Structure formats: structure tokens, C-alpha cells
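1. Compute the structure for the input listed below.
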Amino acid sequence: MLRRLALATLALATATSAFAADADRHVVVISLDGFPAYYLDDPQVSLPNIRALRDAGAATTEGMHVSNPSVTWPNHTSMMSGVRPEKHGVLFNGLPKREAGKPTTVAPERRQQELVHVPLLFDHLKTVGLTSAAINWPCTSGSESIGDNWPDVPKAFTYTTPRLREELQKSGEADKFAAGGAEVHDEIWADTTARIIRVRKPNLVALHLLQLDSTHHQHGPHTPQGRAAAGVLDSLVGRVVQGVEEAGLTDKTTFFVVADHGFIAVTKTLRPNAILRKEGLLTVADGKVASARAFVVPEGGIGMVYLTDPATRDEDRKTIHRLFDNAEGVVAVIDSADFPRYGLPKPEDHLGMSDVIIAVKDGYAVGGAFTGDDLLQSHEQKGTHGFLSTEPKMNALFVASGVGIKPGARLPFVENIDIAATAAYLLGAPLDKPTGRVLTEILTSPK
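-> Next up, the predicted model:
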């Protein structure tokens, strides 16, 4: 028995030493918000930098599968935690607040500790002595683990780490950022990231760029505007790669160029709250929802339905099915018993989770309007996301390249929860029981 115990202890020590955190390794994760997988092979989209990384490294044929809801904050949290929303708890671009008899609201100005129910990769790396930086990354506000943090949150400078905020103010970038639009913001975020890499050389850098998402919302994907915005982002990826080269870290760095979700063009929007008003399940006063037994919070391709009165919840659930099961544009009305199939928590396990989900088809969106008498509103083409993650057009960009990545490696798909697991592995600090897996098929020498 003692001999077996000694051998087991030796094996554990050997395994642990094989994964000692490597302070001389670096991972850069660049997320291009709303960059669909199908753009990677679109000859009308100019992507010399991203395709060069792909050709020197690994990619997929289908893209990267995303988490439900397929919106920004939940999916960035999946990428940096290795688990889906059922575990990490982020359901919206903010914190939902459910109140009895009232419409559910979502507050975006919240800290990581309020939003995320599990440690992020930044937290894990700090415990093993590695450093990190995050520029415009969601759900990091108030983090005590990120050395340089400019979080994706309203009033972002209020929550930017003091050293970085002072540098931005002294350089004039803070004023330039405040006066600029989406393109200026992305440029400053990318240049700030490159400078941090050159000056401080953190082990993990996470950068989130936004202009493609806003362009797609306004015009839709597969448009001249969308393709042009994607090309601009490619040039910013090139700036970050150049920053790594100037820091002398090319032979020590792995890149992941990814996205949080794809995009779908829509020409019709459902207004379920208008129908709930007509049914008497919500009331309006002074242009606002005054009370609600049922209320829908839109997330693009789905509507999160909150049944706020416990006394009438069963009855109201039946009404939701009666109104929307066979409505034009609706692909499914999903009850909470099925939420785990979609990687989502049940409402009894997460106070902010809805009771029912209305999912719509390609070409349709869910809106929040409570005025009007008709469910459907037609309009000029726009774009949205938030559809069920099984919709192929929600598949996101995935490219991995650099140190440790096998040139020419191709997989059918990856899951976005694999990003944290693989990045941690490459840094010699594997995560403890993530839902995602290490993508050993694309690594040159798996440990």
C-alpha cells in the first residue's frame, strides 16, 4: 500500500511539473464582434492578415460553435471561462433584474463579481503567477486579476485600471476616444493592446473589437458596408501582430482570432410584447410598461419570456404557447425543462433566467416594442444575432496560429468553450475540469 501511494505521489508530482506555468509563453486572443465564420472564405472580404495566420496555423471548415444566447457578453464569458451560461451565469449584455408584476430590466453597468458565477481565465492565471491584460473585454469590470484592464462597460474609463487610465489621458488617447466613433474606438483599442504587449509583455492578452457588429446591425451581413468593416478589422489584427513582433515575442506567442457570434439578415421583426398587451398580460401607462404578468426581453433571434406572477405562471405559460407556437417566423417555444439542452440554466437555479424562450427563424428577429396591434413588422434589411446556436449562420470565426499550433491543421468545428481550456494549456496552467476541451488536434506537441 505504501509503495503504491509513493508511486501515485510521484506520478502526480511529475504530471504537475509537466504543467508548470510558463512565464515565457504568451497567448493573444482577438475577438472580432459579429464576425461570421462564412466571411473567412468570402473572396469579396479582404483579410490578408487573418488568412495569413490561418494558412500558417489552424482553422475549421464550419467555424466555431457559440453558446446560447448567441450575444456578446455571454459568449465572451464562455470563451474566457471554459463553461457555458448554465454555469457562468451571464445571459445578457448586463445583469437581468426580475421583479414580481413588473417588466424585467437589464443593467449593463455591473462588475464581474455580480455578473459571472465562476472564475475567468484571468483569475486562474493570477493564481499561478502569470499576468494578463484585457481591452474592451466584457464582464471584467472590477477584476482584481487583470494588470491592464479597459473593460467593455458603460463609463469604461471609470473602471479602467489606474495605470492604464493615466497613460491614456497623458497621451491624449482618452480625449480622442471620447470624441470618436466605432472605427476610432477599435483603432485605439488595437493600438493600446499593441503598446501593452510591447511595454509589459503580459502572458495573456484579450482584445475585443466592435465596429463590425454595429455595421452588421445597421446594414446586415453580406453587404458592402459589412465586408468593408471586416477588412478594417483585419488591418487592426495586423497591428497587434506587429506589436508582438516589435516586442520580440513572435517565437513565444500563440494567436487566437475569434468572434462571439455570426450574423443573419432580417426583414421582419416580431413584437410579442404588443400581443401580450392586447391579451392583458401587460399594461402601459405614460408610454411605459406599468405592469407585466408576462414580458419579453429581446435578444435578436430569441425572446426571453418572463412570467412574473407565481399565482398565474402555469396559466400564463399556456397562453404564451397558444399565442406563439404556430406564429409566423417562430421556430420553437421552449420551456424551462429543455433549457439544459441549450446550455442554459433553469429559472429555479438562476434568478435572472427567463421562464420560456421564443426562438425565431432565419430572416426574422424579436423586438421589444409593446405598441401596435400586429405581431409582425416588416422593414428594410438589418442584421442581428441571438439565434439558437444550432443555426449555422451563428457559427463564429476561429483561427489559431503561432507557437504550439500545427500548420495546416483543420477541424470540422470547435466550441467556444475550448478557447480558455486550450489557452491555459499552452501557458502551462491547465484549467480544473472545464466543460471545454484542449484542442490537442491542432497542437504541435501536446503534453
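
2. C-alpha only now, for contacts and for neighbours.
-> Noted.

3. Quick one: the helices in the stretch 1-150 of the chain, in order.
-> With DSSP state H, counting those that start in this stretch, the ranges of helices along the stretch 1-150 of the chain come out as 2-18, 48-56, 72-81, 85-88, 112-115, 121-127.

4. in the first one, what counts as buried?
-> I take that to be helix 2-18. Buried positions in helix 2-18, judged by neighbour count with 16 or more other CA atoms under 10 Å: none.

5. Gly436: which of the helices of the stretch 1-150 of the chain is closest?
-> Nearest of the helices of the stretch 1-150 of the chain to Gly436, taken as CA to CA: helix 72-81 at 8.9 Å.

6. Can you give the contact residues for that closest one?
-> 33, 66-69, 84-85, 88, 90-94, 116, 118-122, 137-139, 260-261, 416-420, 434 (CA atoms under 8 Å, 6 or more residues apart in numbering).

7. I have a second one here; can you model it like the first so I can compare?
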Amino acid sequence: MTSIALRLASACAALLLGACASAPSSPTTKATAPQAASSQAQRPLLLLISIDALRADMLDRGIAPNLSRLAREGVRAQWMTPSYPSLTFPNHYTLVTGLRPDHHGIVHNSMNDPLLGTFRVSDRDAVGDGRWWGGEPIWVGAEKAGLPTASWAWPGGEAAIQGVRPSRRQAFDKDVAPNARVNQVLGWLDDRSAPQPQLLTLYFEQVDEAGHDFGPQSAQYARAIEQVDAAIGRLLDGLARRGQLDRTNLIVVSDHGMATVPAQQVVIVEDMVSMQEAEVVSYGQSVGIAPRPGQEARVEAKLLGAHPQYDCWRKAELPARWHYGSNPRVPPIVCQMHEGWDALPAERAAEKPQTGLRGSHGYDPALPSMRAVFIARGPAFRQGATLAPFDNVDVYPLLTRLLGIPAAPNDGDPQALLPALR
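-> A predicted model of the protein is given here:
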């Protein structure tokens, strides 16, 4: 208990310092001593790939031959449980820090901070502001240790966190096709004008987009999986041609799954609470509500407790298994939608199709529909093993072990993924 408390205290202190201080002015760390460069030539590469919103059960549908190959030649988990809330930015940052969203500070895709203002994933200035991002992501630890890194649009990779960015990086651009992303990653490996990256991260959002628009049981969702799987096949072929495949530890994850949402199952947020009484900080599935001054009792009386489509709590009374609610960026009231329901502003709801099926995430991470993928193949991993389910905070300690660098304070279990290793 004492060691856990110390780790969490360190993580929270780092977050508060990041929120209160101006952006660090120190340059990106690129320490590459000659002896480090020599050891890098022998060190296996580490390549971390995210397929946003790929459900764990889709691996058994026979539509992703390259992912199946990786699982066959390496290890896969029955599933990986995302952190609460089961949203893109919080979970991508958890994967690379080992911290729960409540501890690293990216508590939602949309959030407010009393000093920094408003964060939205569509706001490039906020996304690129390192003060939002607490903890120490894996690329910062690697760069500090003299290991060059590269990132293709991994959330957090655009920001100077502790004054450090990946040596090579590409900001998110949805117009860049999956194969073109693979080409850029391979190009980074080919470029001899700078030290070869020892850690690379790569992000694909196409499965998430198809899932939101058409639902996880749709042909469009399956086709998006096939498209990304083909790009991963291209990556494997490219690594093999370069003699790099068998010296690369390659890990494929997803941030969360995807649930089916009937179009008519929408709660209008203005019907949940009056905008004169409260600010709706975030909507969708994990709904954050901040009562306006003097309206606290009225808003709590209206919201707290169970409702037919959702449940609401004070932030301090959220289910303990979610490890959520202590961060100042979490609004005073959190309402969790039941699976298959959305909460949207009236104007946004009117823009959505009124019939048919679509998809969403952000639901209770314990639901089967929210289960995420973990596959790993390479010289460090066993062959043909299936791992028991684990939490996604456990990925970060594995990454630090593979890179041979010290782990920053985190919430993961360093023993959890030892069964994956040779």
C-alpha cells in the first residue's frame, strides 16, 4: 500500500506541476553517445501500433490475416480491458504512460482546466500544449535514455512533454491513407541522415470511423479492418525486405472496442439538465456536468442516481473499479450512459441519421463490447501463446522492459505480462 501511494503521489505531483507551469523551454532530448549508438545497432526495434476501436472479438472473424499471423507467430490476449472512460485520447495516453486517466490528466476527449482553459481533440493548439499531458510517456523516457523515437500521430506525440518530443513525428492527418503511413514509418527506418528510431508508434483511425458511422457489425467496419490489416501486411513485408522483421518487437493494440447504437437511442442533454443550471463539459457516453454557482443542489436533485438510460454520481462517489474522479479536470457530476445509448445536444442529435444503426464507445470498460486488442510478436515474445485478460495500464511496464529503460511512476503491474515473454 505504501509503494502504491508513493507512485500515485509522484504521478499527481507531476500533473499539477505541468498544469501550473508554463511550457518548458528546454529542447527535445536527443542524447546519443557513441557507446549508445553502438548498442542501438544490436537492440531490437520496438514498434507500437494502435488500431482505434478494434474489438477483441473481431480477431476471430477471419478478416485480418496479417493480425492473425502476428498472433500465431507471437502472443495475443483474450482481451485487454481499457481504462475509464473508454475513449481515444485517455486510453492512448494510458497505454504509453501506464497511468490511469485520472492520474495522467487526459480525463476525457473534452475537458476543462481552471488554468489552461478548454481541451478538445480537434483543437490542435491544446493537443500540442505539453501542460495538459502529465506523467512520462514512453518516448520521453526513451529520448532521455539516448534512444531516438518516432511517432505517427500517437496522441501526445505532438506536444513537448517535459520539454521532449519524439525525434521524428507526424501530426494527425486523416487524409493520409494507411499504406502511406506505413511508407513513412519505413522511410524513417531507411533515413540515415539521423540515428535510426528505436521506438516507433503508429496510429490508424479508420476502424473507429467506420464503427461510429455504421456500427461494429456492419460490412463497412469489417472492410476498414481489412484495409488496416493490409497496411500492416505491407509493413511486415517492408520490415522483412530490410532484414528488420525478426529483430523488431511489434505490438498491436486498440484503445477500446465499439458498441452498437440504434439511431433512435439518444438522450438530449438539454433534457437531462438545463443549460442555465449547468455546463455540460462533455457529452456522448461519459457525460461531465458542472453545476453553475448556486445551482448545485438543484442539479444534484435532478441527476444523481439511476435513470432508465444512464446513471449519475458525484465525482467522489464513482465506482471504485473505474479509478476515476480525483482529478480536478473531472467535472463535479459524471453521468454514464447505458450501453447502446448516446447523450447529445439537440442540435448535434438532429444532424445524425434518425434510423438504422451506428456505433460508439465510452461505455463501462467491463462490457464485452469495450474489450480491446493486444497482439505481440518478436524476439522477446513467446510463440502461439494466449494471455489471460489484463488492464491496459500494464502495457507501459512491458514497453520499458523491452527498451531497457527505467519506468516512471505508473499504475501498471510489471509482472502482468511476463507470461508473454520468452
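
8. that older thread, mind checking which of the contacts of helix 72-81 of the first structure land in strands?
-> Counting by DSSP state E, the part of the contacts of helix 72-81 of the first structure found in strands is Trp137, Pro138.

9. What's the ChimeraX line that selects buried ones from the contacts of helix 72-81 of the first structure?
-> To isolate the buried members of the contacts of helix 72-81 of the first structure in ChimeraX, using 16+ other CA under 10 Å:
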select :33,66,67,68,69,84,85,88,90,91,92,93,94,116,118,120,121,122,137,138,139,260,261,416,417,418,419,420,434
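
10. do you know how far the aligned residue in the first structure for Gly215 of the second structure is from Asn395 of the first structure?
-> Alignment note (TM-score structural alignment): Gly215 of the second structure maps to Gly220 of the first structure. Counting by CA to CA, to the nearest Å, the gap from Gly220 of the first structure to Asn395 of the first structure is 16 Å.

11. what about the two, which has more around it?
-> Under the neighbour definition other CA atoms under 10 Å, Gly220 of the first structure and Asn395 were set side by side, and Asn395 has more, 30 against 24.

12. Now check the second structure for the residue matching that one.
-> Aligned partner of Asn395 of the first structure by TM-score structural alignment: Arg371.

13. Trace Ile333 of the second structure over to the first structure, please.
-> Checking TM-score structural alignment: Ile333 of the second structure goes with Val356.

14. Quick one: end-to-end distance for stretch 399-416 of the first structure.
-> 12 Å.

15. Outside of whatever helix or strand Asn273 of the first structure lives in itself, which residues are in contact with it?
-> In this structure, Asn273 of the first structure sits in helix 272-278 according to DSSP states H and E. Helix 272-278 of the first structure has contacts (CA under 8 Å, 6+ apart) with 282-284, 294-296, 366-375.

16. what about 6 Å?
-> Applying CA atoms under 6 Å, 6 or more residues apart in numbering, the contact partners of helix 272-278 of the first structure are Thr283, Phe370, Thr371.

17. and what of stretch 34-41 of the first structure?
-> Gly63, Asp213, Ala259, His261, Gly262, Asn395, Ala396, Leu397.

18. Can you convert those into a markdown table and add a column each for distance to Gly301 of the first structure?
-> Converted to a markdown table, the contacts of stretch 34-41 of the first structure look like this (distance: CA to CA, whole Å):
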| residue | distance to Gly301 of the first structure |
| --- | --- |
| Gly63 | 19 |
| Asp213 | 15 |
| Ala259 | 17 |
| His261 | 12 |
| Gly262 | 12 |
| Asn395 | 14 |
| Ala396 | 16 |
| Leu397 | 19 |
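
19. Looking at those, which is nearest Ala290 of the first structure?
-> The closest of these, once distances to Ala290 of the first structure are taken by CA to CA, is Asp213, at 32.2 Å.

20. is it true that that closest one touches Val71?
-> No. With contact defined as CA atoms under 6 Å, Asp213 of the first structure does not reach Val71; the gap is 10.5 Å.

21. Next, whatever residue of the first structure lines up with Glu300 of the second structure: secondary structure please.
-> Alignment note (TM-score structural alignment): Glu300 of the second structure maps to Arg317 of the first structure. Under DSSP: H, G, I helix; E, B strand; the rest coil, Arg317 of the first structure falls in the helix class.

22. burial measure for Arg317 of the first structure, as a count.
-> Neighbours of Arg317 of the first structure (other CA under 10 Å): 17.

23. With Leu357 of the second structure instead?
-> 21.

24. same thing with the one 5 residues further on?
-> Using other CA under 10 Å, Gly362 of the second structure is surrounded by 27 other residues.

25. Repeat that for Asp42 of the first structure.
-> Asp42 of the first structure: 12 neighbours (other CA under 10 Å).

26. counterpart of it in the second structure?
-> So, by TM-score structural alignment, Asp42 of the first structure is matched to Arg61.

27. quick one: its match and Gly359 of the second structure, what's the gap?
-> 19 Å.

28. aligned partner of Phe381 of the second structure in the first structure?
-> Checking TM-score structural alignment: Phe381 of the second structure goes with Ile405.

29. Leaving out the residues flanking it, which one is nearest to its match?
-> Computed as CA to CA, 6 or more residues apart in numbering, the closest residue to Ile405 of the first structure that is not its neighbour in sequence is Leu443, at 4.6 Å.

30. now do Asp175 of the first structure
-> Gln169 (7.2 Å).

31. Three-state assignment for that neighbour, please.
-> Under three-state DSSP, Gln169 of the first structure falls in the helix class.

32. about what we covered before: can you lay out the helices of the stretch 1-150 of the first structure as JSON lines showing distance to Glu391 of the first structure?
-> JSON lines is the format used below for the helices of the stretch 1-150 of the first structure (distance: least, CA to CA, whole Å):
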{"stretch": "helix 2-18", "distance to Glu391 of the first structure": "40"}
{"stretch": "helix 48-56", "distance to Glu391 of the first structure": "24"}
{"stretch": "helix 72-81", "distance to Glu391 of the first structure": "15"}
{"stretch": "helix 85-88", "distance to Glu391 of the first structure": "18"}
{"stretch": "helix 112-115", "distance to Glu391 of the first structure": "26"}
{"stretch": "helix 121-127", "distance to Glu391 of the first structure": "28"}
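
33. Indicate which one of the ones you listed is closest to Gly248 of the first structure.
-> Of all those, helix 48-56 comes closest under CA to CA, at 17.7 Å.

34. neighbours of Glu296 of the second structure, just the number please.
-> The burial count for Glu296 of the second structure: 15, using other CA under 10 Å.
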